[in-house]
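Asker: quick one, fold the following:
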Amino acid sequence: MKYYLVAGEASGDLHGANLMKALKIEDADANFRYFGGDKMKAEGGELVKHYADMAFMGFTEVILNLRTIFKNLKACKADILAHQPDVLILIDFPGFNLKIAEFAKQHNIKVCYYISPKIWAWNQKRVLKIKRDVDQMFCILPFEVDFYKKWGMDVHYVGNPLLDEKAQFLPDLAFKESQGLTEQKIIALLPGSRKQEIERLLPDMLSVTESFLDYQFVIAAAPTFTADYYNQFIGSKKVRLVFSQTYNLLHNAHAGLVASGTATLETALFKIPQVVLYRGGAISVGIARLVVKIRFISLVNLIMDRKVVDELIQEDCNAQKIISTLSPLLQGDVRNEMLADYNELGNKMGMAGASERTAKLIVKFLTLPLTN
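Answerer: Modelled structure (predicted):
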């Protein structure tokens, strides 16, 4: 069968690649075409557009890049019609993908949505559009099932795909040596994969390095940028860069400063105490504070439904607060309490296998109508 996938950011590329791998097991004749990234490309098929040309963060950034977004939407719709897939698989990225879902439904193309948009956070009435346009929804957060039921929609909880990726991870025993790292304990810096995130958060992260001279700081660098790009922020600071080695970095880290997003959950799964950081455009954040209806921004706290990790947002994301929040995580009771909470988080998330479960359900849906 012909599968058309749309992923618009690094995390979607990762989960899309794992899903493609699982689909190839379920369907020996699987043919892939997609908007995605390098990880999906490694699984075969045809990469139409790279997510690096699609990811824009925040209300203001979206408005400033509307021309590019509309151009990408037009190209995606035209390519889907030309390809005529058996199913369209949309992966998160709701601002773009919900429009693609509506278009596909209008043209009688089956639509599966893997990794639900966070419609429970704001503008919940979007669920009505999902109910109209999406044939099968596959959720990765347990509480999403109950949310959709309140709106009269049955969905599938498949577990979290990050568990799949972590289960496949094999540590590189020579990682420190190959990356020129010392035996000092590592504080990992994960500033995100988007240009806006990096430019807003990395300077704040780097501003505290002189306060932790007994540690070495290492940046998890996104492969879509060059060392020169990061070095303009690093300057003369003794900070190392590692590209495409985030899991090896987390495996060896002692603590982390992490941009809000998927990386907060990955860091928790590796049991690395962390401080979560977020900075957005002033207008974007102002709008978000008016419309967002959740208590937390990090996946760790959202899943646990209580504060496990500190979130330093906007004006709180500054050197003084980062230092005072990070310091207790390096040793002692606060660190041990967070590690204990991580164990509870692991129990809530369950076992690996989200990609396999989702692939089985998609193939079954295409060959025999599903009942929940």
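
Asker: from here on, just use CA atoms for contacts and neighbour counts.
Answerer: Fine.

Asker: measure residue 85 to residue 104 for me?
Answerer: The gap separating residue 85 from residue 104 is 10 Å, by C-alpha to C-alpha, to the nearest Å.

Asker: how about residue 9?
Answerer: Applying C-alpha to C-alpha to residue 9 and residue 104 gives a distance of 21 Å.

Asker: please apply the same query to residue 241.
Answerer: Using C-alpha to C-alpha, residue 241 is found at 42 Å from residue 104.

Asker: this one as well, want them side by side:
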Amino acid sequence: MRLERALSKTDQILLIAGEKSGEEHALSFVPELMKQHPHAHFFGVGGDELSAKGMELLYHLKDFSSWGFTEVIGKIPFYFNALKKIEAEVEKRNAKIAILIDFQDFNMRLAKKLSKKGVKVLYYVAPQAWAWKAWRAKVLEECTHTLFTIIPFEEKWFKDRGVKRVSGISHPLWYHYHQRISDQKLDQTAKPFEKFKESVNLLLLPGSRNFEVSGLLSEYFEAIDILKNDYNLKISMVRSSNVNEKIYEPWLDKVDKIFENEELAHALEEADFAFAASGTVTLTCAIFQVPSVVAYKSSLLNVFIYYTFINYDGPISLANIVHEKVIFPELTHNLATGYNLANSLKQWLTSRDNYETIKTELKKTIHLIDRSGSDIPGQMGEVIKECYGQ
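Answerer: Got it, this is the predicted structure:
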């Protein structure tokens, strides 16, 4: 019955948000699109929050997401079946627009298939072709109507390589947090350097996938044991609902305060420093001006594939990519040890100059990701009008 009602609506729009971060991106513009275009019906891949907004899920993002090359390989049959099903649904519904968010390998394949059928593809969050597979810029020019970029230098990079319709927009985290924070407020709440002799609030952000959380927590607490010899640490941690609770159990009695996913901003407001998994959360740390040490661990096979086939030696954490330099130390693979984590954090705990330098640099973050003149729902809405004649 629900599907019949959905198909009775004229404006069928495919939306693919195959990871939690993709859903968060979608939530920054989809509600406004729905308000502006009440006849639009969104279907595709998403999570509970998009479903609650009225999107019809063909697949839940929990079934869709994967971590690392080895896990992706194991899910290849699933992804091929999903491509076929989604393509068939687009044809059945006569959908004329597809909004594809990040999730690069899957969405690039889907974009090529859909563009051949005349579907206008709006690709939101450009693939990091500047890091590897630069040839994808040509593919994007051929199969996308508009490419939306969220990292400052990307708009020019893609235009220089022939992608004509590129729109640089504010990073979704800007929409989430710019009204919540201000330099003045953060200056008032930041702990003076001399107070670190009394106590240090350290926030643990081990990630949202079982493999990375399991690998990082042991290193985090080894670092904590080292740091406790010299500092009075207050430990807090953000726990992900996507992670098996048993992974956290051995460490819970060593944590003073636990936050859930949705409390990340509050956790950062209380933190002096953080240990963070590589990913979007590093940019959130930078926005809240929390100096962080970034760690990344993966399987031996993933490490081999990375160093063998990916010709990229730049920063991997989003905070460093946005700043176009290393502001947060990055400890990858065998360097992600408790000893190295502790030593990296000490650079700010033992030197006022280092601490004040990083805090000054972090103040730039919210401005670097601000393209507040951009109107994402407006741009996408124009394509909806173009396709459906409203």
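
Asker: where do the helices sit along the stretch 51-200 of the second structure?
Answerer: Here the stretch 51-200 of the second structure has its helices, by DSSP state H, counting those that start in this stretch, at 61-64, 68-74, 76-93, 104-116, 136-143, 154-160, 172-177, 183-189.

Asker: other residues contacting the longest one?
Answerer: Looking back up the chat, that one is helix 76-93 of the second structure. With contact meaning C-alpha atoms under 8 Å, 6 or more residues apart in numbering, helix 76-93 of the second structure is reached by 7, 12, 14, 44, 58, 64, 106, 110, 113, 114.

Asker: show me the contacts for residue 149 of the first structure.
Answerer: Counting by C-alpha under 8 Å, 6+ apart, residue 149 of the first structure makes contact with residue 155.

Asker: quick one: map it onto the second structure.
Answerer: Taking TM-score structural alignment, residue 149 of the first structure has residue 159 as its aligned residue in the second structure.

Asker: looking at the second structure, name the residue matched to residue 300 of the first structure.
Answerer: Per TM-score structural alignment, residue 300 of the first structure is aligned with residue 319.

Asker: tell me which element its match is part of?
Answerer: Assigned by DSSP states H and E, residue 319 of the second structure belongs to helix 318-323.

Asker: repeat that for residue 343 of the second structure.
Answerer: Using DSSP H and E, residue 343 of the second structure falls in helix 338-349.

Asker: mean shift between that helix and the first structure?
Answerer: Comparison of helix 338-349 of the second structure with the first structure after fitting gives an average deviation of 1.4 Å (mean C-alpha distance after the TM-score superposition for the first structure).

Asker: burial measure for residue 177 of the first structure, as a count.
Answerer: By other C-alpha atoms under 10 Å, the residues close to residue 177 of the first structure number 10.

Asker: no wait, residue 347 of the first structure
Answerer: For residue 347 of the first structure, the neighbour count with other C-alpha under 10 Å is 9.

Asker: which residue lines up with it in the second structure?
Answerer: In the second structure, residue 347 of the first structure lands on residue 367 (TM-score structural alignment).

Asker: list the buried residues of the helix or strand that match falls within.
Answerer: If you go by DSSP H and E, residue 367 of the second structure is part of helix 365-368. For helix 365-368 of the second structure, burial by neighbour count (16 or more other C-alpha atoms under 10 Å) applies to 365, 366, 368.

Asker: ok, the residue nearest to the first one when sequence neighbours are not counted to residue 62 of the second structure distance?
Answerer: In space, and not counting its chain neighbours, residue 365 of the second structure is closest to residue 287: 5.6 Å by C-alpha to C-alpha, 6 or more residues apart in numbering. According to C-alpha to C-alpha, residue 287 of the second structure stands 27 Å off from residue 62 of the second structure.

Asker: give me the more crowded residue out of the two.
Answerer: residue 287 (27 against 15).

Asker: now for that one: which residues touch it?
Answerer: By C-alpha under 8 Å, 6+ apart, the contact set of residue 287 of the second structure is 362, 363, 365, 366.
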